[in-house]
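Undergrad: sequence first, predicted model second:
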Amino acid sequence: MSSSSPAKPVSLTEIQTISTDAKHDGREMVILDVRRPNEFDAGHVPNAVNLQVDELENALKLPKDEFKKTYNFELPSQDSDTQGVVVYCGGGGRAARAAGYLSDAKYQDNLYIYSPGWREFSTTIKK
């Protein structure tokens, strides 16, 4: 795994905007929650998809059609100018690992990370 990731940080305001209009930096975004499924089911950023970090490295090696059949969403192309991926977890650790796997899989300019994660985002939800 790479020691440093090219993932660009996004703020709370940016992730809130991405979660409602699915765009950032002119790109269609996939919001990837890399926590465990039970954590995701308990609450997540709106419009996020779930793929836990422990499966991500191997999932990235799957053919696109098998990936979609297994995980029910498509990851954008690694070099896409029109699509991107933003990763998050509970508080940054697993998201950093996921960003490393994505970087190793050649995601570069279209890779973003929301490090404060669900811990911060969940405080903004009206109860």
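TA: Cool, got the structure. Numbers count the residues shown, from 1 in each chain.

Undergrad: only C-alpha atoms for contact and neighbour calcs from this point on.
TA: Noted.

Undergrad: and the host helix or strand of F67, what's buried?
TA: F67 belongs to helix 64-71 when assigned by DSSP states H and E. Under the neighbour-count criterion of 16 or more other Cα atoms under 10 Å, helix 64-71 has 64, 67 buried.

Undergrad: contacting residues around the closest residue to G92 other than its chain neighbours?
TA: Among residues not flanking G92 along the chain, S115 sits closest, at 4.3 Å (Cα to Cα, 6 or more residues apart in numbering). Residues near S115 by Cα atoms under 8 Å, 6 or more residues apart in numbering: 9-10, 88-89, 91-93, 95-96.

Undergrad: included below, for side-by-side comparison, is a second structure:
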Amino acid sequence: MKSAHDLVTEAKTHITEIDLDTAEAAIREADVVLDVREADEFHAGHIPGAVNVPRGLLEFKLSNTPELSARDLKIVLYCKTSGRAALAACSLHDMGYLQVQSIEGGFDAWSAADKAVVTPSLPTFE
């Protein structure tokens, strides 16, 4: 039986994973940057311009959002450390998306390298 680690390792052999320096240029050229982490992770901080579509909803959201249906969209994906993004990139490839890239090391690597991060401020209701 395969573990989650096995699935991620296998997925990474089938996807395009980009380093942080390449990621900055790819993000500028992307049609969409997808953060596949959970909503609470996204709201704690994310890459500027990213759209949050949690991994568990990804295929459904893309299938039901006309703006994301074009298979030639330039898509950059990331998650916390790159595992969920690798699995997501495989799924998008299986769905026919042609230009999908995943950020190596994910958001943790991005923020550790002092790259730009958006941290939304939410109102207090006290």
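TA: Great, that's in hand. Only a predicted model underlies this, so the values are computations on that prediction, with no experimental measurement involved.

Undergrad: so what number do they get for TM-score?
TA: The TM-score (TM-score structural alignment, normalised by the length of the second structure) is 0.72; 107 aligned residues with a Cα RMSD of 2.5 Å.

Undergrad: one step back: quick one: what's aligned to the residue nearest to G92 of the first structure in the second structure?
TA: In the second structure, the residue paired with S115 of the first structure is E104, using TM-score structural alignment.

Undergrad: same deal with Y101 of the first structure?
TA: Using TM-score structural alignment, the equivalent of Y101 of the first structure in the second structure is S91.

Undergrad: what about its match, helix or strand, and which?
TA: In the assignment (DSSP H and E), S91 of the second structure maps to helix 83-94.

Undergrad: compute the inter-axis angle for the next helix or strand after that helix and helix 83-94.
TA: Next helix or strand after helix 83-94 of the second structure toward the C-terminus (DSSP H and E): strand 99-103. Strand 99-103 of the second structure and helix 83-94 are oriented at 170 degrees to each other (axes from the mean of the first three to the mean of the last three Cα atoms, to 10 degrees).

Undergrad: what span of the second structure is stretch 50-61 of the first structure aligned with?
TA: Mapping stretch 50-61 of the first structure onto the second structure (TM-score structural alignment) gives residues 52-63.

Undergrad: which positions within that stretch qualify as buried?
TA: The neighbour-count check on stretch 52-63 of the second structure (16+ other Cα under 10 Å) flags 52-55, 58, 62 as buried.

Undergrad: Throw these into TSV and include distance to L7 of the second structure and secondary structure, thanks.
TA: Output for the buried residues of stretch 52-63 of the second structure, formatted as TSV (distance: Cα to Cα, whole Å; DSSP: H, G, I helix; E, B strand; the rest coil):
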residue	distance to L7 of the second structure	secondary structure
N52	23	strand
V53	21	coil
P54	18	coil
R55	15	helix
L58	17	helix
L62	22	helix
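
Undergrad: mean deviation, the helix holding S91 of the second structure versus the first structure?
TA: Compared with the first structure after fitting, helix 83-94 of the second structure deviates on average by 1.1 Å (mean Cα distance after the TM-score superposition for the first structure).

Undergrad: can you give me how far that helix is from the chain middle?
TA: Relative to its chain's centre, helix 83-94 of the second structure lies at 9 Å (Cα atoms, centre = their mean, to the nearest Å).

Undergrad: so what does that helix touch, helix or strand wise?
TA: Helices and strands touching helix 83-94 of the second structure, by 3 or more Cα pairs under 8 Å, 6 or more residues apart in numbering; DSSP states H and E, are helix 4-12, helix 58-63, strand 74-78, strand 99-103.

Undergrad: run the last query once more with 10 Å
TA: If you count contacts as 3 or more Cα pairs under 10 Å, 6 or more residues apart in numbering; DSSP states H and E, helix 83-94 of the second structure packs onto helix 4-12, strand 16-18, strand 32-35, helix 58-63, strand 74-78, strand 99-103, helix 106-112.
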